[in-house]
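> need coordinates for the following:
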Amino acid sequence: MSAVNVTNVTVLDNPQMFINPLQFEISYECLTPLEDDLEWKLTYVGSAEDEKYDQVLDSVLVGPISIGKYRFIFQADPPKPEKIPEEDIIGVTVLLLTCSYMGQEFLRVGYYVSNDYIDEQLREEPPAKVIIDKVQRNILSENPRVTKFPIVFNPTPAPAAPLPPLVESNVPMIQ
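The predicted structure follows:
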C-alpha cells in the first residue's frame, strides 16, 4: 500500500496561450507520516525524437508531511520555445507530472498536449517561422495516463549494533 494517495489533479486555465504559465491543482492524502519531502516535478517533452529537448518546467518540495488531506496549486513557467525544434512546436506532445519521495518516483501523470494557432488562417497557411504568441496550448486533461511505481516510503532503520559485553572489574561499588 502506498503512503501517498493522489486523489485528484485538475488542469487550471486550460486551454491557454503557449506563453502563459501552466497551473495544476493537486489533491492528495498522506496515509502515514513522511519524514522527508515529496518532490513534484513538471516536464515538457519538446520532441518525441530526442529527450535532450525535454524541459523540466519546475519542481517543488512539499513536506515533511503528517497524516491528512492536502491540496495545493502547482504553477510552472511555460516551456522555452527556443529549446524546442521549430517543427515540433505546433502539434501534439506530452507533459509529465511526477512525484518522488527520497529520490524514488512513485507517480507519473502524463497528458497529451495539442499546440496550434488560434487564428484559422495561420492554421491553414502556417508561416515559415512559428509565431509563438499566436499559439494556443490545450492540455488534454480528460484522459491522463497514470502510472504508479511501488517504492519504500519510510525505510526501516538498520538494527543498532549490539552493545559490547559488560566488562566486570573488581572495583567496589560506592554505597
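
> CA only for contacts and neighbour counts going forward, please
Noted.

> now do the strands in the protein.
Assigned strands in the chain, in chain order: 4-12, 16-17, 22-30, 38-45, 55-62, 68-76, 91-101, 104-117, 135-148 (criterion: DSSP state E).

> quick check: which of those is buried the most?
strand 38-45 (a mean of 21; mean count of other CA atoms under 10 Å).

> can you give the contact residues for that one?
Judged by CA atoms under 8 Å, 6 or more residues apart in numbering, the contacts made with strand 38-45 from elsewhere in the structure are 51, 53-64, 76, 79, 93-102.

> just want the angle from that strand to strand 68-76.
Strand 38-45 runs at 30 degrees relative to strand 68-76, counting by axes from the mean of the first three to the mean of the last three CA atoms, to 10 degrees.

> and the angle for strand 38-45 with strand 4-12?
Orientation check (the same axes, to 10 degrees): strand 38-45 against strand 4-12 gives 40 degrees.

> following up with a second sequence; could you model it the same way so I can compare the two?
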Amino acid sequence: MSVVSLLGVNVVNNPAKFLDKYQLEITFELLEPLSKDLEWKLTYVGSATSSDYDQELDSLFVGPIPVGINKFVFEADPPNVAKLLPSEVLGVTVVLLTCAYDGREFVRVGYYVSHEYDSPELAESPPSKPIYERIVRNMLTEKPRVTRFAIKWDSEESAPALYPPEQPGVDDLEDDADQYGADEAEREEALEDEEEVEAQGEDVEMGGADSSHPILIDEGSESEDLEAESSGESDEEGDDEADEMDAEMGDAEMGDAPSAPKPMQV
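I've put the predicted structure just below:
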C-alpha cells in the first residue's frame, strides 16, 4: 500500500502565456511518518518522437511532512525555448508531474497541453520561427493520466515482492536428479516408438491418402496474441504521436479527489 496518496492537482494559471510560470496546487495525504522528503518534478515533453528534447522544468523537495492531508503550490519555469524544436512548438504536447521518495518514483501525472497563437492571423499563417510571446498555453486538466508504482518506503515490509517467497528446508529434501533422469529416458524411448509407428503409417498412406483426415497446420498461438494486442491500434497515422505520448503519461485516469478534512498547509 502506498504511504502517500495523491488527492488532486489544480492548475492555478490556466490558460496562460507560453512563457508564464507553471503553478500547480497539489493536495496529497500522508498515511504514516516518513524519514525523508518527497521530491516533486515537472517535465516538459518537447518532442513526441524523441526524449532528447524533454526538459525538467523544476524540482522541489517537500518535508518534513505531518501525517494527514497536506497542500502546497508548486511553481516551475517555462521550457527553455533555445532547446525546443520550432516545428513541434505549436499543437499538442505533454507535461509530466512526478513524485519520488528516496529516488524511487511512485506516481506520475500526465497532462496534454495545447499551444496556439492568440490571433486568427497568426494561427492561419504561423511564422517559421515561433513568436513565443504570442503563444497561449492551455493544459487539458479534465482527464489527467495517472500511473502509480509500488515502491519501498522506510520499512523492508513495504517493499514490493520481487522474488518468489523463501522455502525453508527445501535444500534438505531428497535429490531427485536420478528420478528426473529416469523419467527423461522413458520419454525419449516413448518418442522413438511413436516416431517409428508414425513412419510406418506414412508408408501405408502414401499409396492412397485418406481425404477424411485433413492435415492441420499449427500456425502458433503467437500470431493470435499479436492480432489481439493490435486490434485496438488506430488506423490513422496521425495517432502514432499521441500513442507515444500516452506511453509516457501512463494509462489510468485520476478520479475526483475524495472529500477530506481541511488540509494542513506545508
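
> got a TM-score for the two of them?
Superposed pair, TM-score by TM-score structural alignment, normalised by the length of structure 1: 0.87. Supporting alignment: 157 aligned residues with a CA RMSD of 1.1 Å.

> let's have the strands of structure 1 in JSON lines, adding distance to Glu124 of structure 1.
Formatted as JSON lines, the strands of structure 1 follow (distance: least, CA to CA, whole Å):
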{"stretch": "strand 4-12", "distance to Glu124 of structure 1": "28"}
{"stretch": "strand 16-17", "distance to Glu124 of structure 1": "19"}
{"stretch": "strand 22-30", "distance to Glu124 of structure 1": "27"}
{"stretch": "strand 38-45", "distance to Glu124 of structure 1": "25"}
{"stretch": "strand 55-62", "distance to Glu124 of structure 1": "29"}
{"stretch": "strand 68-76", "distance to Glu124 of structure 1": "31"}
{"stretch": "strand 91-101", "distance to Glu124 of structure 1": "13"}
{"stretch": "strand 104-117", "distance to Glu124 of structure 1": "9"}
{"stretch": "strand 135-148", "distance to Glu124 of structure 1": "14"}
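
> nearest to Pro127 of structure 1, out of those?
strand 104-117 (10.5 Å; CA to CA).

> that closest one - contacts with which helices or strands?
When contacts are defined as 3 or more CA pairs under 8 Å, 6 or more residues apart in numbering; DSSP states H and E, strand 104-117 of structure 1 sits against strand 91-101, strand 135-148.

> what does the shortest one rub up against?
Right, strand 91-101 of structure 1. Counting contacts by CA under 8 Å, 6+ apart, the residues outside strand 91-101 of structure 1 that touch it are 36-48, 105-116, 153.

> do the last one as well
With CA under 8 Å, 6+ apart as the test, strand 135-148 of structure 1 has contacts from 10-11, 14-18, 90, 106-118.

> what's the spacing between the nearest residue to Pro21 of structure 1 once chain neighbours are set aside and Glu142 of structure 1?
By the measure of CA to CA, 6 or more residues apart in numbering, the closest residue to Pro21 of structure 1 outside its immediate chain neighbours is Asp77, 4.5 Å from it. As for Asp77 of structure 1, its distance to Glu142 of structure 1 is 22 Å (criterion: CA to CA, to the nearest Å).

> just give me the match in structure 2 for Val109 of structure 1.
Taking TM-score structural alignment, Val109 of structure 1 has Val109 as its aligned residue in structure 2.

> noted, bye for now.
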